[in-house]
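**Q** the sequence isn't on hand, but the structure is:
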């Protein structure tokens, strides 16, 4: 029979197996499964376009044609990718700052929430593409219409997640703050905000792909030669393969930015993975 030995005083307790597995780092499945999903998606794309010829190549070129176009136009699409990435990140950061502040204001006062929540819902309900021509007239060409479009698409999920997280603090944590006679600021900084951060990151991760969509839509109505601009230009001359190559770059950019935001979440909130059950 195995003899049980008591851990020496001060030694950290051994984490549960699920937590230990999550602390080991990136598993091969974390990389292999997304790659497998990408391979399946490309294979289905090829089957629909080249294998079974279910879609005309003018509407949806086969993946090999898109890859050739991407290789032939890297001198145009890669600088455009840089412009779109910068616009996406700039608009997302602006949305994150303003959205968190608005969410904090809604959570701090029930009257403010009842006053402005219907307006926020109304603005979010309007199709953002309808604002495109109006933004050019209102703010002109350049970066402003792109940033405005990104902001309009991103801010609502950030506001909603921030307000929800700050108003759903666990009762035991709130009671702990009151029992320690914590001031409002101490309670907010030490209890409410840390408890709300997982919910806030949910809103940020929802908003990140929307930021890419907003940047592309904004470039439709701007003179900035980003990927959205290139999609319109190449589609206008009938070069749909290159237009789809630009769309693929938008998708890849969104994946990378989302993965980076998820990595930031894991680094900034290590206790979330350590205190939640494994799937």
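**A** Looks like it came in fine. Not measured: the values here are computed from a predicted model.
**Q** C-alpha from now on. contacts and neighbour counts both.
**A** Noted.
**Q** tell me how many other residues crowd residue 158.
**A** 28 (other Cα atoms under 10 Å).
**Q** do residue 197 as well
**A** Residue 197 has 19 nearby residues by other Cα under 10 Å.
**Q** nearest residue to it in space, please, no chain neighbours.
**A** Take residue 197 and drop its neighbours on the chain: the residue closest to it by Cα to Cα, 6 or more residues apart in numbering is residue 165, 7.2 Å away.
**Q** residues contacting the one you found?
**A** Counting by Cα atoms under 8 Å, 6 or more residues apart in numbering, residue 165 touches 195, 196, 197, 198, 199, 200.
**Q** same thing but at 7 Å, please
**A** 196, 199, 200 (Cα atoms under 7 Å, 6 or more residues apart in numbering).
**Q** of all the residues you listed, which comes closest to residue 127?
**A** residue 200 (24.2 Å; Cα to Cα).
**Q** the closest one: which element?
**A** According to DSSP states H and E, residue 200 maps onto helix 193-220.
**Q** picking that back up, now the contacts of residue 165 as JSON lines including distance to residue 172 and neighbour count?
**A** Converted to JSON lines, the contacts of residue 165 look like this (distance: Cα to Cα, whole Å; neighbours: other Cα atoms under 10 Å):
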{"residue": "196", "distance to residue 172": "14", "neighbour count": "21"}
{"residue": "199", "distance to residue 172": "18", "neighbour count": "19"}
{"residue": "200", "distance to residue 172": "20", "neighbour count": "27"}
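**Q** the structure to be compared is supplied as follows:
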């Protein structure tokens, strides 16, 4: 009885996976053709094989730097998520807070983080803190905006029903507003985690002696393009894995949401047909 649904689920996974795999393969093939035909000088664009050699051969060097960037990213992301949610709640429940904070958020968002990152290095040195702060600044805005949107998108009839049944603001928030806002929040969190990786690396560009940003900067200064490409690939993989973990958490926490029910509904209709 359970074999058919399982087979269909496996078929769905294959159906979703083959397109990105094919795209990655096509990109690697194009990359290889560019290097083989020498359209670009090898010292400017290394071949995929040479980049893979560096990834494997220098992994013992890349691994500690990868861990450093990952910890900086996670620290910045967690801080941005917690503070962002609290600020969003305050903005939704207080018009005075919203009218005061929202323009400041917009102003802070349009400032290039690479322009203010050196200030944090001057103030805090070359340690862990400046990179985390830049990661927080990069990740903070999408968390706030998505949470505000989620909290404001709750059906007003549900809120009125809760009020008539004697539900206070706190109980209404816990039982209705917050659960209903989670799909929007997760959308913002998934954007924020990728921006947090970028923020950590930007902080390392400005001043660091470890991390993937440091590796990329050193490789660029030494014209070591295979190492530079290897650093960029590892940085991208870190971002993709963290994004995938958040997507998995969303699937586990929000199985009831319409976006998660789509495949199940389609499978049911196909089975009936």
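**A** Looks like it came in fine. What you see is a predicted model, and the numbers here were worked out from it, not measured in a lab.
**Q** TM value for the aligned chains?
**A** After superposition, the two chains reach a TM-score (TM-score structural alignment, normalised by the length of the second structure) of 0.88; 258 aligned residues with a Cα RMSD of 2.1 Å.
**Q** what's the average distance of the helix holding residue 200 of the first structure to the second structure?
**A** Taken over the aligned residues, the distance from helix 193-220 of the first structure to the second structure averages 0.7 Å (mean Cα distance after the TM-score superposition for the first structure).
**Q** which part of the second structure matches the next helix-or-strand element following that helix?
**A** Where DSSP H and E defines the elements, the next helix or strand beyond helix 193-220 of the first structure is helix 227-236. The alignment of helix 227-236 of the first structure onto the second structure (TM-score structural alignment) spans residues 212-221.
**Q** hang on, the earlier thing: host element of the alignment partner in the second structure of the residue nearest to residue 197 of the first structure?
**A** Under the alignment (TM-score structural alignment), residue 165 of the first structure maps onto residue 150 of the second structure. Residue 150 of the second structure belongs to helix 128-152 when assigned by DSSP H and E.
**Q** so how much does that helix differ from the first structure once superposed?
**A** Mean for helix 128-152 of the second structure is 0.6 Å (mean Cα distance after the TM-score superposition for the first structure).
**Q** state the next helix or strand along the chain beyond that helix.
**A** helix 156-164.
**Q** what's the offset of the next helix or strand after that next one from the middle of its chain?
**A** Heading C-terminal from helix 156-164 of the second structure, the first helix or strand you meet, by DSSP H and E, is helix 169-172. Centre-to-centre, helix 169-172 of the second structure and its host chain are 30 Å apart (Cα atoms, centre = their mean, to the nearest Å).
**Q** what's helix 169-172 of the second structure in contact with?
**A** By Cα under 7 Å, 6+ apart, the list of residues contacting helix 169-172 of the second structure reads residue 162.
**Q** corresponding residues in the first structure for it?
**A** With TM-score structural alignment as the criterion, helix 169-172 of the second structure aligns to 184-187.
**Q** now that stretch on the second structure. Mean distance?
**A** Mean deviation for stretch 184-187 of the first structure: 0.8 Å (mean Cα distance after the TM-score superposition for the first structure).
**Q** just want the most central residue of the first structure.
**A** The residue lying closest to the centre of the first structure (Cα atoms, centre = their mean) is residue 208, at 2.2 Å.
**Q** that one pairs with which position in the second structure?
**A** Per TM-score structural alignment, residue 208 of the first structure is aligned with residue 193.
**Q** do residue 66 of the first structure as well
**A** In the second structure, residue 66 of the first structure lines up with residue 51, judged by TM-score structural alignment.
**Q** cool, residue 37 of the first structure as well?
**A** By TM-score structural alignment, residue 37 of the first structure lines up with residue 23.
**Q** in the helix or strand that that match is a member of, which residues have enough neighbours to count as buried?
**A** With secondary structure defined by DSSP H and E, residue 23 of the second structure is part of helix 3-36. Residues of helix 3-36 of the second structure classed as buried by neighbour count (16 or more other Cα atoms under 10 Å): 32, 34, 35.
**Q** what would these look like in TSV with distance to residue 125 of the second structure?
**A** Shown next, in TSV, are those (distance: Cα to Cα, whole Å):
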residue	distance to residue 125 of the second structure
32	42
34	42
35	41
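**Q** ok, so of those residues, who is nearest residue 254 of the second structure?
**A** residue 32 (41.7 Å).
**Q** what residue of the first structure takes the place of that closest one?
**A** Match for residue 32 of the second structure (TM-score structural alignment): residue 46.
**Q** give the contact list for its match.
**A** Residue 46 of the first structure neighbours (Cα under 7 Å, 6+ apart): 62, 63.
**Q** so what touches stretch 202-210 of the second structure?
**A** 65, 114, 117-118, 121, 126, 130-131, 134, 211, 213-214, 217.
**Q** among these, which ones are buried?
**A** Here, 16+ other Cα under 10 Å leaves 65, 117, 118, 121, 126, 130, 131, 134, 211, 213, 214, 217 buried among these.
**Q** what's the average distance for stretch 60-75 of the second structure when superposed on the first structure?
**A** Mean for stretch 60-75 of the second structure is 1.1 Å (mean Cα distance after the TM-score superposition for the first structure).
**Q** quick one: distance of that stretch to the chain centre.
**A** 16 Å.
**Q** likewise stretch 86-100 of the second structure?
**A** Offset of stretch 86-100 of the second structure from its chain centre (Cα atoms, centre = their mean): 25 Å.
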